[in-house]
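Chemist: Predicted coordinates and the sequence they were generated for:
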Amino acid sequence: MSPSLAARATAELVGTALLVATVVGSGVMATRLTHDVAVQLLANSLATGAVLVALIVSLQPVSAAFNPVVTLAEVVLRVLAPRAAVALVVAQLLGGAIGAVLANVMFDLDAVSIATRDRTGAGVWTGEVVATLGLLLVVLGCARARRPDAIPWAVAGWIVAAYWATSSTSFANPAVTVARTLSDSFAGISPASVPMFVLMQLLGGAVALGVMRLLHPSPPSPLEATDG
């Protein structure tokens, strides 16, 4: 028996909330423990990779996308109805906002503090295309290989690597991007930087779908889960 839409939306909300709480919270903790930016990024990336494995493994039987780009890809691949996708994306966005607020509160910051860190420029935008392209290729490739058990580890591996390999530090997720505007901390992004980030993430997702259609021209099997 397939999980109900309510159950799937709840899983997406809770999962995205815990993902964002980890991304933001580990960033705050890192900056309080060290002034070395490289160590801060290392701590942030490892915490993000670890929580992705934990959340995807535990929530995968219900729903574990935590990412509107992945959910939209499922619609394009006709494995998810548009109406269901709307509910899941709303849950992801709401969950992300909750996660950012929780992180702020845990570290005795204002519950909402609008981020002031601008992340802009052609290089950074290109980084977001690459980060999202890689993420979607990992998710779709594992699903195509009928290896849903590999998705948590593959997604975490890509995200940790992309934190370091891309100029944008791999947001690769519109829900997480929007949520990170609510914390003026290490992981924050100014609201003015968000539109181009989301556009580049959608572009990266579209390119990934095109590449997968070339690699696997036959109809895809349903996606099992994803990320970051």
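Modeler: Cool, the structure landed. Numbering: from 1, shown residues only.
Chemist: alpha carbons only for contacts and neighbour counts from here, please
Modeler: Will do.
Chemist: To what extent is residue 117 buried, counted in neighbours?
Modeler: 18 (other C-alpha atoms under 10 Å).
Chemist: How about the secondary structure of it?
Modeler: Look at residue 117: counting by DSSP: H, G, I helix; E, B strand; the rest coil, its state is coil.
Chemist: quick one, helices of this structure?
Modeler: 5-33, 37-59, 68-76, 82-106, 122-144, 151-165, 174-179, 194-215 (DSSP state H).
Chemist: Pipe these into CSV and attach mean neighbour count and distance to residue 114 per row.
Modeler: As requested, the helices of the chain are exported to CSV (neighbours: other C-alpha atoms under 10 Å; distance: least, C-alpha to C-alpha, whole Å):
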stretch, mean neighbour count, distance to residue 114
helix 5-33, 23, 13
helix 37-59, 20, 20
helix 68-76, 22, 22
helix 82-106, 22, 11
helix 122-144, 23, 21
helix 151-165, 22, 22
helix 174-179, 26, 10
helix 194-215, 19, 12
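Chemist: Of those, which is nearest residue 115?
Modeler: helix 174-179 (10.0 Å; C-alpha to C-alpha).
Chemist: Next one for the comparison:
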Amino acid sequence: MTFSVARRLVAEGLGSALLLAVVIGSGIMGQRLAGGNVAIALLGNTLATGAALVVLIWMFGPISGAHFNPAVTLVAVLRHDLPWRLALAYPPVQVAGAVLGVWAAHAMFGQPILQVSTKLRGGGAQAFAEVVATFGLVAAILGVSRFRPESTAMAVGLYITAAYWFTASTSFANPAVTLARALSDSFAGIAPSSAPAFILAQFVGALLAAGIFGWLLKPDTTP
């Protein structure tokens, strides 16, 4: 089934909004209920995000591809899975949807809608963690969609659930998510001054994965 450009863009925007509502909302809820235990708050944030990703990809994947992520969109273009003209429209919609999702989470929890994060996430280690996180995310998408496409949603959700815990940055792995989370002074926020390094690292990780898995997944032409 083919969907119009308008429907694809609405799917990307709505999916991004719901994803950020989950990320920010579960972070706020986790922090409120954890009684100061950061590990418990992070666990709640992790499980909600991973589960939501699976559902959102199942919901919107058949319509738009369920990227919700400019780095994933870039890789899709480089692999000729998405035309440039459509790809240029995806990131603004992803970012706008993500910001709306942040504001929706603030509204649900009775917080000021407009915020700016003060949570610094600086340093080379965290930037490198974002390279690793995004590399793994794109690798999961490319590898699983090639051999077990019906399992892609589950693979992405499970990978992000794991990456929240094994990366020093808690695996943002998404430039749109990073920009939106800079607008929330909550558990899941990131200070605007920390965002550029994260975003650069995310694109680097995505491009590395695209290059390596483009080679790995290419069928051999010699016996």
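Modeler: Everything's here; your move. If you're wondering where the values come from, they're calculated on a predicted model, not measured in any experiment.
Chemist: Take the helices of the first structure and lay them out in CSV including distance to residue 115 of the first structure.
Modeler: Listed next are the helices of the first structure as CSV, based on distance: least, C-alpha to C-alpha, whole Å:
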stretch, distance to residue 115 of the first structure
helix 5-33, 12
helix 37-59, 17
helix 68-76, 22
helix 82-106, 11
helix 122-144, 17
helix 151-165, 19
helix 174-179, 10
helix 194-215, 11
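Chemist: Map residue 131 of the first structure onto the second structure.
Modeler: With TM-score structural alignment as the criterion, the equivalent of residue 131 of the first structure in the second structure is residue 133.
Chemist: out of the helices of the first structure, which comes closest to residue 186 of the first structure?
Modeler: helix 5-33 (5.3 Å).
Chemist: Point out the other helices and strands that the closest one packs with.
Modeler: Under the contact criterion of 3 or more C-alpha pairs under 8 Å, 6 or more residues apart in numbering; DSSP states H and E, helix 5-33 of the first structure touches helix 37-59, helix 82-106, helix 174-179.
Chemist: 7 Å instead, please
Modeler: Other helices and strands packing on helix 5-33 of the first structure, by 3 or more C-alpha pairs under 7 Å, 6 or more residues apart in numbering; DSSP states H and E, are helix 37-59, helix 82-106.
Chemist: quick one: contacts for the nearest residue to residue 13 of the first structure once chain neighbours are set aside?
Modeler: Using C-alpha to C-alpha, 6 or more residues apart in numbering and skipping the chain neighbours, the partner closest in space to residue 13 of the first structure is residue 95 (4.2 Å). Counting by C-alpha atoms under 7 Å, 6 or more residues apart in numbering, residue 95 of the first structure makes contact with 13-14, 16-17.
Chemist: Quick one: map residue 95 of the first structure onto the second structure.
Modeler: Alignment note: residue 95 of the first structure maps to residue 97 in the second structure; criterion TM-score structural alignment.
Chemist: before we move on, the earlier item: okay if I get the contacts of residue 95 of the first structure as a markdown table plus distance to residue 41 of the first structure?
Modeler: Below are the contacts of residue 95 of the first structure laid out as a markdown table (distance: C-alpha to C-alpha, whole Å):
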| residue | distance to residue 41 of the first structure |
| --- | --- |
| 13 | 26 |
| 14 | 25 |
| 16 | 20 |
| 17 | 21 |
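Chemist: among those residues, which recur in the second structure?
Modeler: Retained in the second structure: 13-14, 16-17, out of the contacts of residue 95 of the first structure (criterion both residues aligned by TM-score structural alignment, their matches' C-alpha atoms under 7 Å).
Chemist: Let me know which of the helices of the first structure is the nearest to residue 112 of the first structure.
Modeler: With C-alpha to C-alpha as the criterion, residue 112 of the first structure lies closest to helix 82-106 of the helices of the first structure, at 6.1 Å.
Chemist: Tell me roughly how far the closest one lies from the second structure on average.
Modeler: Here the mean offset of helix 82-106 of the first structure against the second structure after fitting is 0.7 Å, by mean C-alpha distance after the TM-score superposition for the first structure.
Chemist: now that helix: how far from the chain's centre is it?
Modeler: Put simply, helix 82-106 of the first structure sits 11 Å off its chain's centre (C-alpha atoms, centre = their mean, to the nearest Å).
Chemist: ok and it relative to helix 68-76, angle-wise?
Modeler: Helix 82-106 of the first structure and helix 68-76 are oriented at 170 degrees to each other (axes from the mean of the first three to the mean of the last three C-alpha atoms, to 10 degrees).
Chemist: any idea what sits nearest the most centrally placed residue in the second structure, other than its immediate chain neighbours?
Modeler: Nearest to the mean C-alpha position of the second structure, counting by C-alpha atoms, centre = their mean, stands residue 174 at 4.1 Å. In space, and not counting its chain neighbours, residue 174 of the second structure is closest to residue 69: 5.4 Å by C-alpha to C-alpha, 6+ apart.
Chemist: Next up, the contacts around the aligned residue in the first structure for that neighbour.
Modeler: Using TM-score structural alignment, the partner of residue 69 of the second structure in the first structure is residue 67. For residue 67 of the first structure, the contact set (C-alpha under 7 Å, 6+ apart) comprises 92, 173-175, 227.
Chemist: If I align to the second structure, which of those are still contacts?
Modeler: Taking both residues aligned by TM-score structural alignment, their matches' C-alpha under 7 Å, the ones among these also touching in the second structure are 92, 173-175.
Chemist: need those in JSON lines with distance to residue 139 of the first structure, can you?
Modeler: Formatted as JSON lines, those follow (distance: C-alpha to C-alpha, whole Å):
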{"residue": "92", "distance to residue 139 of the first structure": "18"}
{"residue": "173", "distance to residue 139 of the first structure": "13"}
{"residue": "174", "distance to residue 139 of the first structure": "16"}
{"residue": "175", "distance to residue 139 of the first structure": "17"}
